[in-house]
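Participant: this one's sequence-less:
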């Protein structure tokens, strides 16, 4: 049975009195943060606040300075939006007449991004991968009329385009489509790209979404419809079009070009939603720099503290503990801070240890911090982020997401050589990992950023382990402290990033984007 908070805390106290290994010390934080008593640390809950108090206690014990606006805290205002699936009515109007679409058993309507469009009746158009990438002379929307329509897209992208470019294009397309007059978007997933089985997605969809209360920080200022469709039922959207989902899915699974075309269906939806105001907070601590000329600059080391809370039961368990996602990352940032303090590190630049809220709600806490930091915005030189590093096998290689985009990649290479840990490229670039976690909030502000995971290659036993973990434990109650974890191997990655943080903090120049990086465009004058 998973340990309670009280038991985990007593174990942590006990290890302080004996020579616990560093892996056990790291794991002790995970045991506290992912205990059943923490109830999944959902944003805005008393449980998330207790998790924040635990982190603050550790930061104080290390002698780190508070760097929030209220001590260690940076409060953030949200609007919580819950889509009521049982009361939401949807149908496809087309060649077979009116075909009811179950919500969420066939279609999951997103409550994130902003206030949901409450009523919609619009034609559908298929836009292939839905990627607009001027740098690669690729535009799936060219020649398509999207005004007044719902745009259907499929996951993936041409193999000839880098994963970073594709990820960035996906992050920008909703705003682009809204500007072009589209009313909404439906995302499809080809069979070989499924990460989470649809029944589990349905369970998570029952939880409320959130968006930032301040409209200035949202990508879209007006209501916009956003949904995903069950792969097993996506054929319904293509009826009468002369095309089949099976055909386009096969092309997407092979990363081949996928053309767009008009669909013969209209989607009619009446969305039922509930909203309420929620407050939560980021936690920020500072290790002051030692160099008079550089200490006003800041290197950020980050992870997200929030989880999915209490949700629909799976095998009778309702607590989505979030041990790997992302209590493990929080523990790693705490242990990096502890390592630097224990070794008497005197970084020239200051180092900020940032524990953000609302990552699971759409990177919202990090977006707020990166947009309205508690330090001068120009002082932040880089972000090194942890989200599910997944120490599930011996650490032999390191995946540094974004290493090829900025000079942080050269720092990573130097540490790689020094520690004998080769770097590997992203084995699954169409997963969009580089833009799916909090580092992307910093990138959008023009700040070089990278994220870290245990490396693996396609076709290896490690890939099989990672795939099974995502299919079984990712965003489910079984992501708890009873799962097998390589605790001592986790510390090796902690040391890798601790060394990177020091090298960035002590470097003569700030990190810069590479000349050919698509993310240079975010740099502000």
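Facilitator: Received it, and whenever you're ready, just let me know what you need. The structure presented is a predicted model; accordingly, all values stated were derived computationally and were not measured. Residues are numbered from 1 along each chain as shown.
Participant: contacts and neighbour counts: CA atoms only from here.
Facilitator: Noted.
Participant: which residue sits closest to residue 205, ignoring its sequence neighbours?
Facilitator: residue 108 (6.8 Å; Cα to Cα, 6 or more residues apart in numbering).
Participant: Name the helix or strand for the one you found, please.
Facilitator: Residue 108 belongs to strand 107-109 when assigned by DSSP states H and E.
Participant: so the residue most central in space within the chain, which of the three states?
Facilitator: Nearest to the geometric centre of the chain sits residue 437, at 2.7 Å (Cα atoms, centre = their mean). Put simply, residue 437 is coil when judged by DSSP: H, G, I helix; E, B strand; the rest coil.
Participant: one more structure, for comparison:
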């Protein structure tokens, strides 16, 4: 082959053969950039964000604003392009606390003869406040819909059941007999999924049974949602959407509903736990009237952009998310009332700030654009991410993936990871690429019972149909006899959502460096790969989430 032909062939290969994560190669400059991840700077960022003077970074308080200002200053120093509202780094949203006024609220069952049986608020039933409509009066027939789930082609609690204009009664959680993958089981076990599905089926409301007194008490204290600035749309894990009624039933309340149904509740439980549906109409209706009261505050997501270099792909976006908020000042433990949130999630924010520096300060040029999004109010119910995913500051159709970072738990060498959610889409190939480059072992979720897939910001993107993942630690250790899962659980029980979550508590900054390198390589791989990520063929989330 002549030199001219060889040069043309080389150009053709580089310019027209689509890049994939399998054939992506790291050049010397990128490897050098990775080697320069600065743990001193990561520690500095965590130390500032988790300092007592920020008072736990509670949204609406001065400490959260200090955290916002710090991130904005770091974005400016690093050279990120503002990608919030009106040419700023900030996306404003309204955080609404909604509570039920018990003095003008009531709930009662009614049989076919018109006899009423009053349900005790907080004893038998706890109502979700309505964040849009202050006063609601609703009366509708009740139907029992098992666990309130629908797995296409496998199982449905709604099959053959007409719920239009009715109120569905469902159990919390998901049936073990179905043996669903942990991420799908976590999805179906979440109230968010049950509420969304009931609304999609045409129901007027939903009553979710629970054996957790804490969840009933929590509803009594109200819910938090994110509102658009016009205050006409509510988002977040506690929003009831188009439903008129959402509520939790205590076991006592569920028993009262089943008392005259002609059905044996224990037998129904047995059938459902075998992975078989058991759904039917109930010979009752329910009448509920309630009034919600509101308190609104302003808060902000913080958003910066690394501009892509490809003339076509630069209009598509890979998102990095980490929540900036924590719990503020709360119940004292050992004399300390400031919930600093060093691990949760100052460490995640610091990781993203260092990833931004890899891209900008060290000359790494992605083909797609990359957004660094620090979200507000994750601790209140994924509110900031739910708002951004529903109302992004860029075209939603151009967002290709979210790589979320929440509480990396950097307390031991990072030898393996569990990429929660990656198995549902082609972004798993980018995880494989990044793990191979760093010699990290990829594992399945070692704690499926924790339902972590639906408890952090990546879930907000999944609910909007966008492939997403959350990298969590794995189980591999240098000493095979050391039980890292047990050690981590003990550490979490002692420090998670406790004032002891401070910069002085257990950080392994070697693990921090590797965690930053890993998450950077995942987003870089997605940014460089010509084909945008897609849900795997036949995948549940790809089929059902729109």
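Facilitator: Received it, and whenever you're ready, just let me know what you need. All of these numbers come straight from a predicted model, not from anything done at the bench.
Participant: Give me the mean deviation of the strand holding residue 108 of the first structure from the second structure.
Facilitator: The superposed strand 107-109 of the first structure is, by mean Cα distance after the TM-score superposition for the first structure, a mean 5.2 Å from where its aligned residues fall in the second structure.
Participant: returning to what we had before: and the residue nearest to the centre of the first structure, what's its match in the second structure?
Facilitator: Using TM-score structural alignment as the criterion, the counterpart of residue 437 of the first structure in the second structure is residue 456.
Participant: So what does residue 78 of the first structure match up with in the second structure?
Facilitator: Applying TM-score structural alignment, one finds that residue 78 of the first structure aligns to residue 94 in the second structure.
Participant: mind checking how far that match is from residue 218 of the second structure?
Facilitator: Noted for residue 94 of the second structure: a distance of 21 Å to residue 218 of the second structure, by Cα to Cα, to the nearest Å.
Participant: chain center to the helix or strand where the match of residue 78 of the first structure lies: distance?
Facilitator: Taking DSSP H and E as the definition, residue 94 of the second structure sits inside strand 90-100. Counting by Cα atoms, centre = their mean, to the nearest Å, strand 90-100 of the second structure is centred 17 Å from the centre of its parent chain.
Participant: Make sure residue 138 of the second structure is indeed in a helix.
Facilitator: No: judged by three-state DSSP, residue 138 of the second structure forms no part of a helix; its state is strand.
Participant: who touches it in this structure?
Facilitator: 244, 245, 287, 288, 289 (Cα atoms under 8 Å, 6 or more residues apart in numbering).
Participant: do that again at 10 Å, thanks
Facilitator: Shown in contact with residue 138 of the second structure (Cα atoms under 10 Å, 6 or more residues apart in numbering): 107, 167, 204, 205, 244, 245, 286, 287, 288, 289, 290.
Participant: For the fourth one, what is the corresponding residue in the first structure?
Facilitator: In the first structure, residue 205 of the second structure lines up with residue 183, judged by TM-score structural alignment.
Participant: and the longest helix seen in the first structure, which stretch of the second structure?
Facilitator: Using DSSP state H, we find that the single longest helix of the first structure is helix 487-506. Mapped onto the second structure using TM-score structural alignment, helix 487-506 of the first structure covers residues 509-528.
Participant: with the first structure superposed, average distance for that stretch?
Facilitator: Superposed on the first structure, stretch 509-528 of the second structure shows a mean distance to its aligned partners of 1.7 Å (mean Cα distance after the TM-score superposition for the first structure).
Participant: buried residues in that stretch?
Facilitator: Neighbour counts using 16 or more other Cα atoms under 10 Å place 509, 511-528 of stretch 509-528 of the second structure among the buried residues.
Participant: In contact with the counterpart of residue 281 of the first structure in the second structure, which residues?
Facilitator: Mapped onto the second structure by TM-score structural alignment, residue 281 of the first structure lines up with residue 300. When contacts are counted by Cα under 10 Å, 6+ apart, residue 300 of the second structure touches 59-60, 64-65, 68, 84, 89-95, 324, 374-377, 384.
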